[in-house]
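# Have a look; sequence and predicted model below, questions after that.
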Amino acid sequence: MVERTSTAQGVNGRVVVAERPDDIRNVVLVGHSGSGKTTLVEALAVAAGAVPRAGRVEDGTCVSDYDDIEQRQHRSVQLSVVPMGWERLKVNLLDTPGYADFVGELRAGLRAADAALFILSAAAGVEGVSGATLALWEECAQVGMPRAIVLTHLDTARADFEDMTETCREILGGGRSESMLPLHLPVYGPKAADGHRQVTGLIDLLTEHVYDYSTGERTETPVSAEQRAQMEEARGRLIEGIIAESEDETLMDRYLSGEEIDLTTLVADLEKAVARGSFHPVLIAAPPPEGARQGLGTVEILDLIARGFPTPAEHSVFATGSGGKSSAVACDPSAPLAAEVIRTASDPYVGRLSLVRVFSGTLHADDTVHVCGHGPADTGNHDADERVGGVSAPFGKQQRPLPQAIAGDIVCVSKLTRAETGDTLSAKDCPLIIEPWAMPDPLLPVAISAHSKADEDKLSQGLSRLVAEDPTVRLEQNPDTHQLVLWCLGEAHREVALERLRSRFGVQVDVIEHKVALRETFATTASAKGRHVKQSGGHGQYAICEIEVAPLPEGSGIEFVDKVVGGVVPRQFIPSVEKGVRAQALRGVAAGYPLVDVRVTLFDGKAHSVDSSDAAFQMAGALALREAAGSARISLLEPISAVRVVVADEYVGPVLGDLSSRRGRVLGTEPAGLGRTMIRAEVPELELSRYAVDLRSLAHGAATFTRAYARHEAMPAQLAESIRKSAN
């Protein structure tokens, strides 16, 4: 933002070590898929001297998107941290996936960071700013996280700098033009035949300098008359915006009276407003030319991070101690340790690696720490002391050893075999648990089975490691369908989860059709006789029972009533009849689904003094129930989910129509604030298997939903008949 005299640290791979929390900046990059986050991270790493060429460390691998899956799929699927030095500071850049399926990694990055850069492609226009990007912007606003905007892809034919900045003000800034203004204007080269205009430099509106980046090195050039006229209006708006956010209430009056406000005051007020999260500057970025050192805008972005973004001491988290009292954690290297596992991964050489944000205290290699997790599902493995292995700085696939990690830093820790993502690391004599961050609920079911016997032996361990690494994957052993189900956030998330099982944990699985827990019930009353009589020499089998089956209200289960008189069925065999009836009810009587909500009344039967037995009457009871089903109308019951959809107002109509097409019953709508509407509906679970994917497509990422089991109810006769035919 102003002229610099300091040089970058960590040049050519040297480890950057921070001695104080004030020397650290943790910045997360947020943006839609394809906006250029990873490209920008690599360009900043080159500009800071952290790597010698575009995003490559000494072994030739990338500093971000280095994972094998990311390399094959050509997209970010996990959070990565790239540390670098700038102006005697350590800057940790957190590169997050832009695809909605990996929002869990994004939320982890938001938790670990103290400020955010929103990377928006000018070529995407309104679509790049609305939807999920707007939701994340508002989420950061709720916690007061400072934010800046970086515009990329300004060299495309349809990109327009003025239109894009205005779009950002309207959508993200809520129309408050004074709180979201550009610090620079682009300088364009001549237009090419295909309509592209290369951005070759920047006009700094505060210093009134023009910088040329066309050679890959930032050089100052003279200001032309055209450029001075271009910057005049924009500079005036920027100065007024800065003054409006200034803590000096007299500054605006002085400015309006014609007083010239000095540059030092403007820059200081700008930096304070950015750090408070009340002013959101708009910057410009483009990758460097092949083999060059500085990409367009990289120096300006690093300067903003160093001078305008807050230190870790300004990021508060709350932790609960052994006494049950919650309090803010102090960012003090000499305080008791309080750290959080942000991400968990497996390395083929060092085993489990935990990416850790240290909020308080100092973490040393070989320290013994207390590991604690969340929720009633936690076992002893989430509440135990464990010895830390090495502490290192992540840099692509490399791990660069560190002697320690102070409060505010982000490091990798090895050999924490019990710690999972979201767990707290604290001093063993002062155990703490940090309040967890919100994670999205996975709503796309994927039923799996082991591919072979060898895979079956490794499946349990592989799944447990997968769930430990990725808390947005939920594992379920469905008690009704007996299927093993992975719940994921979307199709891309599913593919990555299955690929990790195969490539990292050596487990091959098959995806099978996901079953919904249907049930059966009697819609009418019916009577039947169960006759099991066999004679084949010696003792035979003899049992006859007569029953009546009547429907009951929902939730009644199976009710068995004994109305036998005269001892026609001996008392010792009546429980046998009930056992046979209940066993057959579990197997179903029409399509193989459990029978529920009926009263079975035993009112008559016959027995033989020699040939009757427990097994014979069990068989007779089962036969009687099947016979009764043959003369009654059987209803198939399907589970109904209570669904709540929160959607941007402009997509309410399409979402309501889609819910109706899924046999849903809309119960009502109500405002959800910030241009959103909440829709309440009841939808059959059979229609929700792919709803997580379809809703995202329908509302362009501007909708979320929750589901909860409500009840079972009879499905339409035509659909029930189709299911019965396929089952038989």
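Received, thanks. Numbering: from 1, shown residues only.
# contacts and neighbour counts: CA atoms only from here.
OK.
# Which single helix of the chain contains the most residues?
Using DSSP state H to define each element, the chain has its longest helix at helix 225-244.
# downstream neighbour of that one in the secondary structure list?
Sequence-wise, the next helix or strand downstream of helix 225-244 (DSSP states H and E) is helix 251-256.
# about what we covered before: tell me which residues in the longest helix of the chain are buried?
Neighbour counts over helix 225-244 (16 or more other Cα atoms under 10 Å) mark 228, 231, 234-235, 237-244 as buried.
# Then stretch 709-722?
Residues of stretch 709-722 classed as buried by neighbour count (16+ other Cα under 10 Å): 712-715, 720.
# Let me know the secondary structure of residue 497.
helix (DSSP: H, G, I helix; E, B strand; the rest coil).
# what residues are up against it?
Applying Cα atoms under 8 Å, 6 or more residues apart in numbering, we find residue 497 in contact with residue 466.
# rerun at 10 Å
463, 466-467, 470, 473, 486, 488, 491 (Cα atoms under 10 Å, 6 or more residues apart in numbering).
# before we go on, here's another structure to hold up against the first:
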Amino acid sequence: MTVRSGRAGSRAGAGAGGTAPTVLDPARIRNVVLVGPSGAGKTTLVEALLAHTGTIPRAGSVGDGATVCDHDPAAVRQQRSVALAVAPLMQGDTKINLIDTPGYGDFVGELRAGLRAADAALFVVPSSAGREGAIDPATVTQWEECAAVGMPRAVVVSRCDHPRADVEATIAACQDVFGAGVAPLYLPLRDGEAMTGLYGLITQTPAGAAPADADDARATLLEGIIEQSEDETLMERYLEGEEIDTEILIEDLETAVARGSFHPVLPVCATSGVGLEALLDGMVRGFPSPLEHPLPRVSGIDGSARPTLTADPDGPLAAEVVRTSADAYVGRVSLVRVFSGTLRPETSVHVSGHVPRPVPADGDASDDGGHDADERLAHVYVPLGAQLREVDMCVAGDIAALTKLGTAETGDTVSSASDPLLLSCWNLPDPLLPVAVVARSRADEDALGRSLTRLVAADPTLRLERNPETHQTVLWCMGEAHADVVLSRLRASGAEVDTEPVKVPLRATIRNPARVTGRHVKQSGGHGQYAVCHVEFEPLPRGSGFEFVSHVVGGAVPTQFIPSVEKGIRTQLERGLTDEHHPVVDVRATLVDGKAHSVDSSDAAFQTAGALALREAGQTCGTVLLEPLDEVAVTIPDDHLGSVLGDLSGRRGRVLGTDVAGPGRTVVRAEVPCTELVRYAVDLRAMTSGTASFTRRRARYEVAPSG
């Protein structure tokens, strides 16, 4: 990032090289996240809005030629945005923080961070979607996610100059897919195929330019506004045929949008600038300020209850790190949304992190253990894509960037050092694609360790696992694109890494019961070694673990050496009985007899005898391999139910049942061998066009098929 010096300002058109836009009243702030599929033109739209307001000289530049999109090398190589980026602009006396998010499904963690930082969502749908007959399924899922939390939404039909553009069909598709409350606020005006302007359905301007379908569209719009704003008096007047004043309609529109029940649609052409001013005005007038949006729950760092937060600049400081990145010049950069209070330079803050990590495949919830540290802020910045511009303060409701917070991770709370607080964390998806990484050389091992620590701190959708059974370092990612970005970042940090096939930890057990002898007798002059133990081994039901029983009578094995036999057996269980060293489980060992020597017997001798007894049992009883099974819950649209069930069957899955998960969606519960799930995250996305999701938890081990 480039750091620029600047002082607080509150004027329109604050350029990238000049003062950073700063607003001290939360009522004059709008935080808007852009949501939509990859290729919809979100970043292009952001840059066009910045150029339109004079924030940057032209679309695609931020003063020094840098774009506002992510400059991660992985993003450049993949030709897509892979990280959240914030671009503030001034529209009159209102500051709009545009939050650009990746459109690819693998980066849903960045999307959810954007939703956390925002008070409203702008869904960007390409104008070709109507002609192609479908809204991107992942976009529909994101719409439902916003609806579940009541986030206000509007729709922008983008790329209206595309050769396959069909604005009217795309608006109709949005109404069909997104449901009630979706209606166009403007209709496109054309000169031939080119969109030259917009016709406002509320204001009926420009006069004399109404499209042929304007009357029907206006009637639908007004009825939707009045219904969703729940203005019963206005509904009566409208039904009686009374002409409603434009200002009253606009006020009711603002109410309906802010409540999250009405969703206006605006066609916009970023390249020509048509619709940009209408969009800016709509965000200022129709979207809620931070004062109107519910804030996260807050507690003391000890879990004690605290009053509900409000977006009060004079309230207790409570900010949240929504993204962490590293810059070659300034080090760690923490992007924060200030929910309450005011961030000021040269002050002490408390950084609290108690974010539960995603649940591992073995089903045991993990946690980072929490971390708390007091740190000192040196500077407060306003981010503009890849640039940082210094400001005097950042008030409640605004977004800022902080540098050199050594302990801050994504999801952490930044609060006053004298009054530490903890914000409730947002929901994070589980990473379900494992990638095993290995340092290319011994010299790269230290660099790999440092890089992995930084990556996990920055990306809460990335889980690091060092598997003690397979001795692999495994990165659990959201999908192939996410894995590609993670590997690119690792290599860019100086760690030369390779990938290798992911090993699924198998286990073993004995096939039949048997009585064996472990004999360890050595005499080579001086103090010898003597231990003999007779042990009965038998297999136990799956999941029983290991049981040790002693039935020794008459002191055949002295009491002090009985635990030694058990310890030797346990050690050998962990080492395994084959060259692959699979741990042995579900075995009962009963010590029934043995022999000892008054001088040569010892703890070490009986440990060795116990281990030898188990190895003898492996040869006598025979062994079988056990593979882990996971219980998976796959949530899918009903249209894909047949293909998913067939695929699970092909993976040796056992379907346990199905449940209704809502209109048109089903949850399939099944048990599937883990070896068949290594790439299931990728295959399921391809099979269902990104509309399905699944969770997994360890069920048990079962006998693996031979051969």
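Sure, I can see it. Note that the coordinates shown come from a computational prediction; the quantities given were computed from them, not determined experimentally.
# Just the closest of the contacts of residue 497 of the first structure to residue 630 of the first structure, please.
Lowest distance from residue 630 of the first structure to these (Cα to Cα) belongs to residue 486, with 37.4 Å.
# looking at the second structure, which residue lies furthest from center?
residue 525 (66.1 Å; Cα atoms, centre = their mean).
# Quick check: that one vs residue 600 of the second structure, distance?
With distances taken as Cα to Cα, to the nearest Å, residue 525 of the second structure is found 11 Å from residue 600 of the second structure.
# Kindly report the same for residue 250 of the second structure.
From residue 250 of the second structure across to residue 600 of the second structure, the span is 97 Å (Cα to Cα).
# need the strands for the stretch 101-250 of the second structure, in chain order.
For the stretch 101-250 of the second structure, the strands defined by DSSP state E, counting those that start in this stretch cover 120-126, 153-158, 182-184, 186-191, 194-200.
# if I line the two up, what does residue 423 of the second structure land on in the first structure?
Matched across to the first structure, residue 423 of the second structure falls on residue 434, judged by TM-score structural alignment.
# what's the neighbour count on that match?
Residue 434 of the first structure: 26 surrounding residues under other Cα atoms under 10 Å.
# Same question for the one 5 residues further on.
Residues near residue 439 of the first structure, counting by other Cα under 10 Å, number 15.
# max-length strand in the second structure?
The longest strand of the second structure (DSSP state E) is strand 623-637.
# okay, now residue 313 of the second structure: neighbour count?
Neighbour count for residue 313 of the second structure, taken as other Cα under 10 Å: 20.
# Alignment lookup: it to the first structure.
Aligned counterpart of residue 313 of the second structure in the first structure: residue 333 (TM-score structural alignment).
# excluding its backbone neighbours, what's nearest that match?
Distances taken as Cα to Cα, 6 or more residues apart in numbering put residue 361 closest to residue 333 of the first structure, at 4.1 Å, once the chain neighbours are dropped.
# Against residue 526 of the first structure, how distant is the one you found?
In terms of Cα to Cα, residue 361 of the first structure sits 73 Å off from residue 526 of the first structure.
# picking that back up, which one among the buried residues of helix 225-244 of the first structure gets closest to residue 690 of the first structure?
Taking the buried residues of helix 225-244 of the first structure together and measuring to residue 690 of the first structure by Cα to Cα, the closest member is residue 241, at 46.3 Å.
# who's in contact with residue 24 of the second structure?
8-10, 313, 342, 393-398.
# The same query, at a cut-off of 8 Å, please.
Residue 24 of the second structure sits next to 394-395 when contact means Cα under 8 Å, 6+ apart.
# helix, strand or coil for it?
Classification of residue 24 of the second structure using three-state DSSP returns coil.
# Give me the neighbour count for the alignment partner in the second structure of residue 82 of the first structure.
Counting by TM-score structural alignment, residue 82 of the first structure lines up with residue 87 in the second structure. When neighbours are counted by other Cα under 10 Å, residue 87 of the second structure registers 23.
# ok, so what distance separates the residue farthest from the centre of the second structure from residue 590 of the second structure?
33 Å.
# nearest spatial neighbour of residue 673 of the second structure, skipping sequence neighbours?
Nearest non-adjacent residue to residue 673 of the second structure (Cα to Cα, 6+ apart): residue 629, at 4.3 Å.
# ok, the one you found - contacts?
Contacts of residue 629 of the second structure (Cα under 8 Å, 6+ apart): 671-674, 698-702.
# Also residue 299 of the first structure?
By Cα under 8 Å, 6+ apart, residue 299 of the first structure lies in contact with 44, 47.
# go on, residue 558 of the first structure?
By Cα under 8 Å, 6+ apart, the residues touching residue 558 of the first structure are 582, 595-600.
# now for residue 21 of the second structure: what does it line up with in the first structure?
Under TM-score structural alignment, residue 21 of the second structure pairs with residue 16 in the first structure.
# OK, contacts around the residue lying closest to its match once chain neighbours are set aside?
Distances taken as Cα to Cα, 6+ apart place residue 10 nearest to residue 16 of the first structure, at 5.1 Å, with adjacent residues excluded. By Cα under 8 Å, 6+ apart, the contact set of residue 10 of the first structure is 16, 48-50, 84-85.
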